[in-house]
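A.B. asks: pasted the sequence and its predicted model underneath.
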Amino acid sequence: MKRILLLLLVAISFSSHAQVGSFNLGGRSAGMAGASLTLGDEFSLFNNIGGLGRLENHAAFASYQNRYGVSQFQVVGAGAVYATDIGNAGVGFYKFGDDIYSEQRVHLAVGNKIQMVSLSLGLDLLQYNIATVGTSRALAIQFGGIAEITSQLRFGAHIFNLNQAKYDSETGERIPTIMKGGFSYRPSDELMLNLEVEKDLDFDEIFKAGIEYRIVEKVFVRTGISTQPFIGAFGVGFHPKNLKFDYGFSNDSKLGNIHEISVAYSFKK
């Protein structure tokens, strides 16, 4: 009975866009309800690889997320970025679920910044396992970019599964192809306002809005909302020297609360 209930919960999660094809990670992103398309930080490797080229130092990072108070619905992710003068490279690992249902992702990406524009290309090895069905694997390509339109305004875009990879070549069932676009307005060094839209080719658009405010040096507060389903979020961050600690809380109106905590450390190249 426990296995049946968990598989039903996974199915509901799919219908509300909670998992398949969405790999957002990091407490900073979570605190803004996923409105992280224009961020150029370590977790760009998961949120929009277009920000990868903006990193100036090597970095290592990890995140843990618990969804809806269900121990089997855990997300763990980690990665590293190697920065050079001619471009940056990153590798990441993501895992959701347990032995009943799980998603795993190994991700490689390269990116560079040329003047005010950063562009990145990534390759993902995806593995999906359902205990009663078996395991499927696929390779997906993603592409992203961030452009500074003015000193206060940025535009970001990202597409996941550019090659429309399939779960199963026999059935033709495809991994979701997801496109994102959005703007970030930064009127001061302390304040950031983000507005984004996300579109799965098979579902309605998801709109996201997020705010980050630096209340004192190295301390940040965040909030955000997202639709389809409605999600309200808030978070805090503490960034002493080369370390970053971030926490995000969100409430999915259909499934419940989500907690995420992440840490990152940067190394001078």
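C.D. replies: Ah, there it is. Everything quoted here is computed from the prediction, not taken from an experiment. Numbers count the residues shown, from 1 in each chain.

A.B. asks: every contact and neighbour count from this point should use C-alpha atoms.
C.D. replies: Will do.

A.B. asks: where do the helices sit along the stretch 1-150 of the chain?
C.D. replies: Using DSSP state H, counting those that start in this stretch, the helices assigned to the stretch 1-150 of the chain run over residues 2-15, 27-31, 44-47.

A.B. asks: can I get the ones you listed in a markdown table with mean neighbour count and distance to Thr171?
C.D. replies: Formatted as a markdown table, the helices of the stretch 1-150 of the chain follow (neighbours: other C-alpha atoms under 10 Å; distance: least, C-alpha to C-alpha, whole Å):
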| stretch | mean neighbour count | distance to Thr171 |
| --- | --- | --- |
| helix 2-15 | 13 | 19 |
| helix 27-31 | 31 | 34 |
| helix 44-47 | 26 | 28 |
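
A.B. asks: want to compare, so here's the second one:
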Amino acid sequence: MKRYWLDSRGTWWRLFILLVLNVNPGWPAFSDAPLSTAPLGMGYATTAVTENIHAIYTNPAALAQMYGMAASMDYTQRYGLSELAHTQIMGAVSTNLGAIGLSYNQLGEDLYQERLVVGTYAYEVRHDLSLGLSLRGYQLDVAQYGESTTFGVDAGILLRPRPEVRLGFKAHNLNRPEIGVTHDPLPHSLTLGVAYVPRSNVVVGIDAFKDLDFPISYRAGVEYKPVPALALRAGVQTEPGQFSVGAGFYHRFLQIDYARVSHPKLGETNYWGLMIHWAE
């Protein structure tokens, strides 16, 4: 009886994952669903916005703009389901030879689990130009099917044509990696973003995101700091249509973030993040 319950639960779990992540039933593939809490509060329109440890995922080139050392952790249960628990841990350091970042990301539980390790290097070529590269190690573990591993490469560019304007570009999984027994391709996407900083306490981000297998998605977000200790965020995106809100709380070297993202069909997800930043 116990074995039948586990087999049945595993079957329903795999079906649910296929519906949520919209992937091939041969092997559930990694989605492009982000976890970084602060960028999510801005609708993830942050390819040219983020210049801290979260650049490991938003745009590897922007990590070159980080100073000192930083560590962070983000957590969510997607759509309120404990089976879709998602955890992300990151660390980064800035050196005279560039910035280096490392991240571990895990989604799921014993029956189904995605693990991702990312190593990032970014270098400021000039005061107005940064380049970045990330090596991504993917591991997929599905009960009764075993494990599968593959590697991907991301590249990014960050430009500053004017002090108040930043342009960002990110290419995700340039090498078109595949995973699983059926060699399902992992998401391959291109993102172009612009950030506008009209004042020191306001930043606006706009992104165009194109997964090569899906329609283009447009994203827009804003962050406003009414006082230095508080950031208010909001964002929207298309394909799918989503709305997000968030907030950040700052105290010395500590930052606590919250975001809430509303999906048109799957409901709402709450995200929590903690970051510690030691400036030089």
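C.D. replies: It's in. Here the structure is a predicted model, which is why all the values come from computation and not from measurement.

A.B. asks: if we can go back for a sec, let's have the helices of the stretch 1-150 of the first structure in CSV, adding distance to Lys199 of the first structure.
C.D. replies: Shown next, in CSV, are these (distance: least, C-alpha to C-alpha, whole Å):
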stretch, distance to Lys199 of the first structure
helix 2-15, 14
helix 27-31, 18
helix 44-47, 14
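
A.B. asks: aligned to Leu131 of the second structure, what sits in the first structure?
C.D. replies: The equivalent of Leu131 of the second structure in the first structure is Leu119 (alignment by TM-score structural alignment).

A.B. asks: okay, now the closest residue to that match other than its chain neighbours: neighbour count?
C.D. replies: Once flanking residues are discounted, Leu119 of the first structure sits nearest to Gly145: 4.4 Å by C-alpha to C-alpha, 6 or more residues apart in numbering. Residues lying near Gly145 of the first structure (other C-alpha atoms under 10 Å) number 26.

A.B. asks: same question, Leu153 of the first structure
C.D. replies: 17.

A.B. asks: what's the spacing between the equivalent of it over in the second structure and Thr50 of the second structure?
C.D. replies: Superposed on the second structure with TM-score structural alignment, Leu153 of the first structure falls opposite Val165. Separation of Val165 of the second structure from Thr50 of the second structure (C-alpha to C-alpha, to the nearest Å): 13 Å.

A.B. asks: which strands or helices does the host helix or strand of Leu167 of the second structure pack on?
C.D. replies: Assessed by DSSP states H and E, Leu167 of the second structure sits inside strand 165-172. Counting contacts by 3 or more C-alpha pairs under 8 Å, 6 or more residues apart in numbering; DSSP states H and E, strand 165-172 of the second structure is packed against strand 146-162, strand 189-199.

A.B. asks: that strand against the first structure, how far on average?
C.D. replies: Taken over the aligned residues, the distance from strand 165-172 of the second structure to the first structure averages 0.9 Å (mean C-alpha distance after the TM-score superposition for the first structure).

A.B. asks: right, and the helix or strand after that strand?
C.D. replies: Per DSSP H and E, the first helix or strand lying C-terminal to strand 165-172 of the second structure is strand 178-179.

A.B. asks: re the thing from before, contacts only, for the residue nearest to Leu119 of the first structure.
C.D. replies: Taking C-alpha atoms under 8 Å, 6 or more residues apart in numbering, we find Gly145 of the first structure in contact with Asn48, Ile49, Gly50, Gly51, Val117, Ser118, Leu119, Ser120, Gly156, Ala157, His158.

A.B. asks: now do Gly235 of the first structure
C.D. replies: Gly27, Arg28, Ala30, Gly31, Met32, Val221, Arg222, Thr223, Asp246, Tyr247, Gly248, Phe249.

A.B. asks: against Val216 of the first structure, how distant is whichever residue in the first structure pairs up with His54 of the second structure?
C.D. replies: Aligned counterpart of His54 of the second structure in the first structure: Phe43 (TM-score structural alignment). According to C-alpha to C-alpha, Phe43 of the first structure and Val216 of the first structure sit 23 Å apart.

A.B. asks: gap between the match of His54 of the second structure and Ser136 of the first structure?
C.D. replies: Phe43 of the first structure is 26 Å from Ser136 of the first structure, where distance means C-alpha to C-alpha.

A.B. asks: who's more crowded, these two?
C.D. replies: For Phe43 of the first structure versus Ser136, the count of surrounding residues by other C-alpha under 10 Å is larger for Phe43: 32 against 15.

A.B. asks: thinking again about what came up before, contacts only, for the match of His54 of the second structure.
C.D. replies: Phe43 of the first structure makes contacts with Leu25, Gly26, Phe61, as judged by C-alpha under 8 Å, 6+ apart.

A.B. asks: go with 7 Å
C.D. replies: Shown in contact with Phe43 of the first structure (C-alpha atoms under 7 Å, 6 or more residues apart in numbering): Leu25, Gly26.

A.B. asks: what about it, distance to Pro187 of the first structure?
C.D. replies: Taking C-alpha to C-alpha, one finds Phe43 of the first structure at 23 Å from Pro187 of the first structure.

A.B. asks: the residue sitting nearest the centre point of the second structure and Asp184 of the second structure: what is the separation?
C.D. replies: Nearest residue to the geometric centre of the second structure (C-alpha atoms, centre = their mean): Pro34, 3.3 Å. Look at Pro34 of the second structure and Asp184 of the second structure: by C-alpha to C-alpha, they are 20 Å apart.

A.B. asks: equivalent analysis for Thr58 of the second structure, please.
C.D. replies: 24 Å.

A.B. asks: one step back: quick one: closest of the helices of the stretch 1-150 of the first structure to Glu212 of the first structure.
C.D. replies: helix 27-31 (8.7 Å; C-alpha to C-alpha).

A.B. asks: tell me what that closest one is packed against?
C.D. replies: Packing contacts for helix 27-31 of the first structure, counted by 3 or more C-alpha pairs under 7 Å, 6 or more residues apart in numbering; DSSP states H and E, involve strand 219-226, strand 231-238, strand 243-252, strand 256-267.

A.B. asks: turn these into JSON lines, including distance to Ile141 of the first structure.
C.D. replies: Output for these, formatted as JSON lines (distance: least, C-alpha to C-alpha, whole Å):
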{"stretch": "strand 219-226", "distance to Ile141 of the first structure": "25"}
{"stretch": "strand 231-238", "distance to Ile141 of the first structure": "28"}
{"stretch": "strand 243-252", "distance to Ile141 of the first structure": "28"}
{"stretch": "strand 256-267", "distance to Ile141 of the first structure": "25"}
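
A.B. asks: many thanks, we can stop here.
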